[in-house]
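Visitor: Attaching a predicted model along with its sequence, questions to come.
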Amino acid sequence: MILAFTVLALLVTPVVAPAQMGGRSAEEIEKEAEADRARAQALRRKANVLSEEVRALKAESVSVARRTQDLEADLSAVEETLASLQAEETAKQKELRDRRAQMTETLAALQRIAVQPPEALAVAPGSPMEVVRGAMMLRVAVPAIEGRAARLRGDLEELAKLRRDIEEQRETMRATAAKLAEERRHLSTLLDRKKELRARTAAQSEAAARRADKLAEEAADMRELLAHLRRQAEIRAEALAARTPKPPEKPAAPSESQGGASTAGTAATPDTSQVARLNRPPDIRAFPGNKASLRMPARGRVVTRYGERVRRAGGPTESRGIAIATRPAAQVVAPYDGQVVYAGPFKGYGRILIIEHGQRYHSLLAGLERIDAIVGQWVLAGEPVGVMGGSQGQNPELYVELRRTGQPINPLPWLAQTGDKVRG
């Protein structure tokens, strides 16, 4: 985008026309043409530097976002393991309490018998045979009690190991959370730098956003909005093609009086092939033909599938996409290369982001707390585009749609699985 507007600025560079020559000599015109060439080259160099910086920022942000999402998945796995261990610890503690109660009763009975003198057994209630039978039962009970005591010791050792495992998992969780916080700070720095670069073309971006907002107000539903956005994209492409100058014809050999004018006019004409490439950056890939080629936009668990009956404000209906339960403040990335064509609220969806991928495919992401992309921005697959909301203990849901020619299709077959859980 930045390169586009910088190079397009060259198109409005004043061109020296023959009528402007006045009484100037060919040498003066040649000097002015040379200055024009120098300015054009300087602008091209600056545009190339900015373009390289943007590309580097994009590549790094994709890498950092991937590490961030991996850490989010690791942290969720650690939390699940910790919760399982804590539940096991609670059950083991209850089991130990029950066994201790049984042991206490049995040992109390043995202790009462043990402290009685032998002559007391002779006058104990019951016949001598009953007294002997009771003594024999106690003799048999002692090994069983010893076995229970051994199992109790084993249970205590297991409980101690569980507590050590819990502490290890807590330490892992603290370390993973610290790494995640560091990666998020790194990503925030990258996003801030990208915002600085985008600020140089803020006027064009704001104009595109205003047009998209107006279309959203006029559209009755998502299909109509996408149709409007496609038409706007076609209009912009036609306008850009109309503004792009055609390659000049090879001039005839200039005469003495016309030589400088011909040179100046050629110098002010930018490389039209470069202008043509601005409409779609070279690193933006076409939409893939193979399924399982898109990135899952967030890590989490799919809790609503395409076509599943869900309850909306207007009543039960079939889901046109999928819903992913994520971590609080989870990172959201672009599922594939494309251009942001809408970012903002829309009827029944809340805050949404729409990315056009070409071949009439669009992806829609809804439920974001914050959107880090702007209308007109080109994004790469895996590039960070927003963040989920939610507080600790809550799992916000990211709603994802994939549409072709405005019609929703099942996104799951297109999304490469990352090992996250899919319900159902």
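Guide: Received it, and whenever you're ready, just let me know what you need.
Visitor: alpha carbons only for contacts and neighbour counts from here, please
Guide: Will do.
Visitor: what number of residues lie near R230?
Guide: 17 (other C-alpha atoms under 10 Å).
Visitor: Packing partners of the helix or strand harbouring it?
Guide: Using DSSP states H and E, R230 maps to helix 222-243. Helix 222-243 sits against helix 202-218, with contacts defined as 3 or more C-alpha pairs under 8 Å, 6 or more residues apart in numbering; DSSP states H and E.
Visitor: this is the comparison structure:
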Amino acid sequence: MNDAMEGLTSRLTALAVSALGLTLAGWGGVAAQSQLFVSTAAVPGFSGQDEAREALERAQASAGFAQQRARQFSEAAANATAEVDRLANESAALAAQIQQSEADILVASAQLSLIADQRRALDAQLAEKQQPLVKLTGAIQNMARRPVVLSAFQPGSLRETVYVRAVLETTLPTIREKTAELRSEVERGRALERDAARTLANLQSSEAALQTRRNELTALITQQQQASRSNSAMARREAQRALALAEGARDLDELVGEFDRAGLVRSALAALPGPIIRPERPDASRVMPAAVQSARSQDTSPPGEFQLPVQGRTLAGFGATDRAGMQSKGLTIAPSPGAQVVSPAAGRVSFAGPYRGFGRIVIIEHANGWTSLITGLARNSIETGDLVIAGAPIGTAGLSQPEIGYEIRESGNPVNPLNLL
């Protein structure tokens, strides 16, 4: 009798240990990962998975575009023969690399946010499955630990033990199945942990690259400014004239209108025919054909190689109505703090500086009567009178909830910037 009871108890113990081992295989992994995503559980900047996915797609596209522009500018700098052209393309290449690093940081942040959401959902599933398995394992352990002597003196204990054994043998496959699902989910959690570690490494690498490139750009801009100040007296006169216009203009629209008119006058003067050498005989004199003059003055094609001045989420589109009932004449973009702002196209800086509640603004005259207005800058790296190429660095956004406004006008009339992309 005792031998039979001992054998039966040993079998029960083996069954209990088997079930317990299966359960602990799952929950041991959960316990080992209890600190998973401590650094990523509350990634700021996204209200939900949809917003994070949208930001991820936008940032990946921006990173690819910035990388392509950086390569193009680097090639142009290598092929430039003039020092001023080399410096301009090098600074534009660095600005594009900075925007690429900013996009890479946003990609990593969005990925961390999505991984953290997946982990929270997984934790909830594991917690839901924990209680039944823990209770079942505890019951099996209690039965397996009951001394044989006590079982022998309890009426019907042998019958109950045989019954419990039969029940365990039929339920053990179910226990194995459930714990197999648990192990699969725990392995999924470990995969998420590895993804998070890689993403964090990418984030740290992008942040280091961003700081390095910003330092390089600052040094290059200083060198560029020193090289372009050969005619400082003319630059000072032009800056004083622009400042006088800014002080006299009643609002931003009037200010941009003044520079639009000045740009049109400058274009008209540039389109005039040049002097013709006096002929030897008066009857051989001639004038520039009118058709050539009109062809020069009527070209209204938009600036080539157009791009938005900064990467970010669009807060207000062209024609949107604000709280005051005014329609937007451009775009309002929310970039990352301290984001790099670049020239949307080649042109001449007609104004750069602070202006009446709009932060620092930059007005750029492009060819054929087009004008760009960028507002909300915290710092500008160009000055009035500078010539810029498309993608040249013109300043940076603020550090606290920055908003960059952008308008482009054709002969003074607002145009949707998105139509030019």
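Guide: Sure thing, it's come through. Keep in mind that this is a model prediction, so the values were computed, not measured.
Visitor: quick revisit: show me what whichever helix or strand comes after the helix holding R230 of structure 1 is packed up against.
Guide: Next helix or strand after helix 222-243 of structure 1 toward the C-terminus (DSSP H and E): helix 259-267. In terms of contacts (3+ C-alpha pairs under 8 Å, 6+ apart), helix 259-267 of structure 1 is packed against helix 26-114.
Visitor: and the angle for the helix holding R230 of structure 1 with helix 202-218?
Guide: Interaxial angle, helix 222-243 of structure 1 versus helix 202-218 (axes from the mean of the first three to the mean of the last three C-alpha atoms, to 10 degrees): 140 degrees.
Visitor: What residues sit buried inside helix 222-243 of structure 1?
Guide: Neighbour-count burial for helix 222-243 of structure 1, with 16 or more other C-alpha atoms under 10 Å as criterion, is recorded at 222-223, 225-230, 232, 240.
Visitor: For stretch 207-217 of structure 2, which outside residues touch it?
Guide: Here stretch 207-217 of structure 2 makes contact (C-alpha atoms under 8 Å, 6 or more residues apart in numbering) with 91, 94-95, 97-98, 101-102, 105.
Visitor: Structure 2: helices as residue ranges?
Guide: In structure 2, the segments counted as helices under DSSP state H are 2-32, 49-79, 83-144, 148-153, 157-227, 232-248, 252-271, 290-297.
Visitor: The counterpart of L106 of structure 2 in structure 1: neighbour count?
Guide: Under the alignment by TM-score structural alignment, L106 of structure 2 pairs with S76 in structure 1. S76 of structure 1 is flanked by 18 other residues according to other C-alpha under 10 Å.
Visitor: For I2 of structure 1, see how far away S76 of structure 1 is.
Guide: As judged by C-alpha to C-alpha, to the nearest Å, S76 of structure 1 and I2 of structure 1 stand 38 Å apart.
Visitor: try I371 of structure 1
Guide: 20 Å.
Visitor: cool, L11 of structure 1 as well?
Guide: The gap separating L11 of structure 1 from I2 of structure 1 is 15 Å, by C-alpha to C-alpha.
Visitor: what's the closest of the buried residues of helix 222-243 of structure 1 to V131 of structure 1?
Guide: Nearest to V131 of structure 1 out of the buried residues of helix 222-243 of structure 1 is M222 (C-alpha to C-alpha; 89.0 Å).
Visitor: And that closest one, what's its match in structure 2?
Guide: M222 of structure 1 maps onto L252 in structure 2, by TM-score structural alignment.
Visitor: Would you mind measuring from its match to G263 of structure 2?
Guide: 16 Å.
Visitor: Ok, A92 of structure 2 next?
Guide: 24 Å.
Visitor: Repeat that for G7 of structure 2.
Guide: Counting by C-alpha to C-alpha, the gap from G7 of structure 2 to G263 of structure 2 is 101 Å.
Visitor: Next: V17 of structure 2.
Guide: V17 of structure 2 is 86 Å from G263 of structure 2, by C-alpha to C-alpha.
Visitor: Kindly report the same for D195 of structure 2.
Guide: 53 Å.
Visitor: got it, and L245 of structure 2?
Guide: Counting by C-alpha to C-alpha, the gap from L245 of structure 2 to G263 of structure 2 is 14 Å.
Visitor: Could you do I105 of structure 2 as well?
Guide: On the measure of C-alpha to C-alpha, I105 of structure 2 and G263 of structure 2 end up 39 Å apart.
Visitor: same question, I394 of structure 2
Guide: 20 Å.
Visitor: and if you look at Q226 of structure 2?
Guide: The spacing between Q226 of structure 2 and G263 of structure 2, counted by C-alpha to C-alpha, is 26 Å.
Visitor: How about A219 of structure 2?
Guide: Computed as C-alpha to C-alpha, the A219 of structure 2 to G263 of structure 2 distance reads 31 Å.
Visitor: can you check A88 of structure 2 too?
Guide: On the measure of C-alpha to C-alpha, A88 of structure 2 and G263 of structure 2 end up 23 Å apart.
Visitor: how about G376 of structure 1, what's its match in structure 2?
Guide: Per TM-score structural alignment, G376 of structure 1 is aligned with G385.
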